[in-house]
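**Student:** how would this look folded up:
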Amino acid sequence: MGAITAELLKLKRSLAWPVVVLLPIVLVLAGAATQLARGTQPENGWDTVWLQSVGFYGLFPLAIGIAILGSLVWRVEHRGSNWNALMSSPIPTLRLVVAKTAVVAGLTALMQVVLVLAVIAIGKLAFGLPGMLPGKYHGIGLLLILATVPVAALQSALSLFLRSFAAPVAVALVASGISTAALLALGNAALASPYGLATRTTLLSTGSFADSGTVTAGDVTAIVVASLVLSVLIVAVTTAVLNRRDTRI
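**Tutor:** Okay, the predicted model is just below:
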């Protein structure tokens, strides 16, 4: 917990917070922009608002947002002599990797909370939709928090090994595009990719790409298992590689 607390203290004045708050809000507004401009109502109410907002968000903006968060979380360590100081510290490698991953995943989780709140706000305040956002979408939002952990772990690893701020973001953009194409071609087999896993989760219940339009127990189970396996695997590989670096003592 001490390592995680130290990482959280570094985020006090971080640019990560605007990303967490503004990215999902902008994407929700962009999804509703056309109908707001025309003054028309969503054809299928909450379902349409969710699809227009979250469906597009999951194709590549989500991965890019996580990549930016990863780069921001590792930014301090790549300045001056901070890297050598960190690598020569007595903190076990696994604890360091887990702490950084936990911070990126935590910020990503908050981003999903803002996303759901923004969807509710646009549905109620802009379109005056009756009732509230259906419970299944709240469940998908919670599932998305878990499904983005592997992406957070991978982007944290990329930002660990790449000093460039932009390089991990570029990787996320390309990888999310490939994973989206894989969803079309391979269906749930694309869950083997952290980016495909996150995108697949945002598309649950939308009837788009590989989704059937309904949330099945099989889909949820596959997403949960893939999230856990990929998270553990990425953290383990990152720890093993970091342990072999010359600057790690």
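
**Student:** drop to CA atoms for contacts and neighbour counts, all remaining ones
**Tutor:** Fine.

**Student:** Just to check, residue 23 is in contact with residue 66?
**Tutor:** No. Using CA atoms under 8 Å, residue 23 is not in contact with residue 66; the gap is 10.4 Å.

**Student:** Can you pick out the residue with more neighbours from these two?
**Tutor:** residue 66 (30 against 19; other CA atoms under 10 Å).

**Student:** Quickly find the element holding that one.
**Tutor:** Using DSSP states H and E, residue 66 sits within helix 61-75.

**Student:** Please name every helix or strand in contact with the helix or strand residue 234 falls within.
**Tutor:** Residue 234 belongs to helix 217-243 when assigned by DSSP H and E. Under the contact criterion of 3 or more CA pairs under 8 Å, 6 or more residues apart in numbering; DSSP states H and E, helix 217-243 touches helix 93-121, helix 135-147, helix 149-161, helix 194-202.

**Student:** here's the other one to compare against:
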Amino acid sequence: MLKRCIVAENRKLHASPIWAMFVVLPLISAGYGTFNYLQNLEILTERWYSLWTQHTLFYSMLFFPAMVSAYAAYLWRLEHMGHNWNLIMAVPVRPFDLFLAKFLVVVKLMCFTQVFVYILYLVCGRLFAGFTDWPPVSTLFFMLRGVLGGLAVAAAQLVLAMLIRSFAVPIFLGLVGGIMGMLLGSKGFSLLWPYCLMQQGMNANRSEDMLAGNAVPFLLACAGWLAVVFVIAGVVLEKRDVKA
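**Tutor:** This is a model prediction of the structure:
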């Protein structure tokens, strides 16, 4: 049943308008980051690392939460139309399978987004920043860690999009979560808020590795927040129908 749910969720992406956002927002983020890097060469002296900080700062804080929120809201859009929730609760599929299928599809989109962001980083570094070498391998690990940090964000936004019929409100809440993540991260509370984890994993706005010698607490926080959100989603879906 889970496999069939995943297939159904993937069909929603065919000719979907979210692909335009998938392209445009990373392009804006990369353009701004590259411009800011080129305008501050006297300060940003660590080449690929400095360019990475500029590319990932606003992406991890604003663009990523907005994109994941839009992915989640779009996948719940059909369920919120008409009386579709009544039909879903009547079909022989565990409600949590539906949520898990949407989560896996959002994670797939999130991975595609991360790869696209990294390709833009490479292109901007080689063409516009004039680098003749290649980025440090550590930036690849930053990207992968960003995926791990983003899992709880994806799950949380799916819960919000499940409970809120509006398409725009969950996206707004995702932006608020990202901004709060920046503020809490700057105070040293990165592990206490799921939206901080993506920023920390990406090593946004830092040249030195933020997780050097501290990877285990980060991984535990990622797993812990994801488990908490899954439990909340399971309780909501099993104990009561989501009002349509």
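
**Student:** mean per-residue distance, the helix holding residue 234 of structure 1 to structure 2?
**Tutor:** Taken over the aligned residues, the distance from helix 217-243 of structure 1 to structure 2 averages 1.8 Å (mean CA distance after the TM-score superposition for structure 1).

**Student:** what angle separates that helix from helix 194-202?
**Tutor:** Relative orientation of helix 217-243 of structure 1 versus helix 194-202 (axes from the mean of the first three to the mean of the last three CA atoms, to 10 degrees): 150 degrees.

**Student:** re earlier: redo the helices and strands packed on helix 217-243 of structure 1 as JSON lines? Include mean neighbour count.
**Tutor:** Listed next are those as JSON lines, based on neighbours: other CA atoms under 10 Å:
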{"stretch": "helix 93-121", "mean neighbour count": "21"}
{"stretch": "helix 135-147", "mean neighbour count": "18"}
{"stretch": "helix 149-161", "mean neighbour count": "27"}
{"stretch": "helix 194-202", "mean neighbour count": "28"}
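
**Student:** Residue 61 of structure 1 is nearest to which of those helices?
**Tutor:** Distance to residue 61 of structure 1, taken as CA to CA, is lowest for helix 194-202 among these, at 10.0 Å.

**Student:** Point out the other elements, helices or strands, that the closest one touches.
**Tutor:** Packing partners of helix 194-202 of structure 1 (3+ CA pairs under 8 Å, 6+ apart): helix 135-147, helix 149-161, helix 166-186, helix 217-243.

**Student:** hmm, who's touching that helix?
**Tutor:** Outside helix 194-202 of structure 1, the residues that touch it by CA atoms under 8 Å, 6 or more residues apart in numbering are 54-55, 57-60, 63, 140, 143-144, 147-148, 150-151, 154, 172, 175-176, 179-180, 182-183, 188, 190-191, 210-211, 223, 226-227, 230.

**Student:** if you set the cut-off to 6 Å instead, what comes out?
**Tutor:** 55, 58-59, 144, 147-148, 150-151, 176, 179, 190-191 (CA atoms under 6 Å, 6 or more residues apart in numbering).
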